[in-house]
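[1] Attaching a predicted model along with its sequence, questions to come.
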Amino acid sequence: MIQTDLLWQHVDARQAAEVEGQCLEELQREEAQDQQGKLEKARLRGNHALRKEPNTQDHARLLCEFEHLQQVDLLRCRLAVNSFPAQIYQPLYRQQELRDEQQRDLEIAFQDTYTEESCMCCYSNSDALLLDVKVCRLSMFKYLCPMCSQL
């Protein structure tokens, strides 16, 4: 019986060793698979990062270009606004007043130009007559002088 017990123990030990060996092999296989899975995930992350890096660089480059274009456009707009006449920023009533004032200045200049050679016979010492003096450009228009009816 003792030998039978030893034989059973011996057989049981062999079976236990075989089972233990199989468990170790299974653990080593699982560790290798886990390690391989981790390496595959790291490789995928690395590839994704490498694909993403040019996009990040392109994004930064495009932002720089857009900022430069924005500055150029802002400068162009400033130059365009500076080239506008100052009257564009004035209210409409003020623009009309300026046009009327310019028209009056033109009329006065026109009158001054054509009254230089006016008929001297129409002037007198009377202030009332000085206000009623009409232009008589004998040399250019051949009008009758309204005050003295001369050519």
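    On my side now, so go ahead. Numbers count the residues shown, from 1 in each chain.

[2] Please count neighbours and contacts with C-alpha atoms only from this point.
    OK.

[3] Could I get the full set of helices for this protein?
    Here the chain has its helices, by DSSP state H, at 2-83, 92-114, 127-131.

[4] any idea how far residue 95 is from residue 32?
    88 Å (Cα to Cα, to the nearest Å).

[5] With mean neighbour count as new columns, can the helices of the chain be given to me in CSV?
    Output for these, formatted as CSV (neighbours: other Cα atoms under 10 Å):
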stretch, mean neighbour count
helix 2-83, 12
helix 92-114, 12
helix 127-131, 10
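
[6] which residue is nearest the middle of the chain?
    The centroid of the chain falls nearest to residue 70 when counting by Cα atoms, centre = their mean (4.3 Å).

[7] Check the spacing between that one and residue 22 real quick.
    As judged by Cα to Cα, residue 70 and residue 22 stand 70 Å apart.

[8] One more: residue 42?
    30 Å.

[9] this is the other structure I want to compare:
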Amino acid sequence: MTVQLIEITEDVADRMQILTTPTTCQVEDARMIIVDLLGSAPSWPLAVLVDQVCMAYECPDGERLMVDLRDREGLADDLLRDEPALKRVRWVRATRMALRELTDAGEVVWSQPSDDPDEVDHPEVQVLMSGAEPRAFHVYVGEPLPDGSVSLR
């Protein structure tokens, strides 16, 4: 299956940003999971930490976007926020924000950059859209983080 990447309008991109912004509580929840995971093993790759947090909140990768993201009256943001693809992006962002806070506070250290392309940080997430033609677009999820693995200081 080939996925065609599509351009989205600026208003849809802004709406996606609003709907996927994690709350302070979500960032704190992600932070607690990260610290627990880092306490259970010497280090974890960034991609694994993100995936573990998302799995803890039942938002696995691969969910397709099935909602109209245009800002229209009568659509409840709470209903849209529960849409699985948006929930996944929100928890990815929460994890990354928590890691940024831990990094800035000096509570975690990053290993030397890895040669493994799966461990290189990509600050975008691909969201698949439902429909007859497989389509997708990239969602920017935050500032780049160091690549390699993370461990507690």
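    Everything's here; your move. Predicted, not measured: the structure shown is a model, and the values here were computed from it.

[10] How close are the two chains, by TM-score?
    TM-score for the superposed chains, counting by TM-score structural alignment, normalised by the length of structure 1: 0.18, backed by 37 aligned residues with a Cα RMSD of 3.6 Å.

[11] Residue 25 of structure 2 and residue 36 of structure 2, how far apart?
    17 Å.

[12] Quick one: residues contacting residue 40 of structure 2.
    Neighbour list for residue 40 of structure 2: empty [criterion: Cα atoms under 8 Å, 6 or more residues apart in numbering].

[13] wait, I meant residue 74 of structure 1
    Applying Cα under 8 Å, 6+ apart, no residues qualify as near residue 74 of structure 1.

[14] can you give me the strands for structure 2?
    If DSSP state E is used as the criterion, the strands of structure 2 fall at 4-5, 44-45, 64-65, 108-110, 124-129, 135-140, 149-152.

[15] Of these, which is nearest residue 92 of structure 2?
    Distance to residue 92 of structure 2, taken as Cα to Cα, is lowest for strand 124-129 among the strands of structure 2, at 8.4 Å.

[16] between the strands of structure 2, which one is nearest to residue 53 of structure 2?
    Closest to residue 53 of structure 2 of the strands of structure 2 is strand 44-45 (Cα to Cα; 12.3 Å).

[17] Residue 124 of structure 2: how many residues sit nearby?
    Using other Cα atoms under 10 Å, residue 124 of structure 2 has 17 other residues around it.

[18] For residue 93 of structure 2, see how far away it is.
    To residue 93 of structure 2, residue 124 of structure 2 is 10 Å away according to Cα to Cα.

[19] Same check on residue 138 of structure 2?
    Distance of residue 138 of structure 2 to residue 93 of structure 2, given as Cα to Cα: 13 Å.

[20] Which of these two has more residues huddled nearby?
    residue 93 (26 against 16).

[21] How about the contacts made by residue 13 of structure 2?
    Contacts of residue 13 of structure 2 by Cα under 8 Å, 6+ apart are residue 139.

[22] how far away is it from residue 125 of structure 2?
    If you measure residue 13 of structure 2 against residue 125 of structure 2 using Cα to Cα, the figure is 13 Å.

[23] Structure 2: helices as residue ranges?
    Applying DSSP H to structure 2 gives helices spanning 10-19, 24-40, 46-56, 77-81, 84-104.

[24] I'm done for today, thanks for sticking with me.
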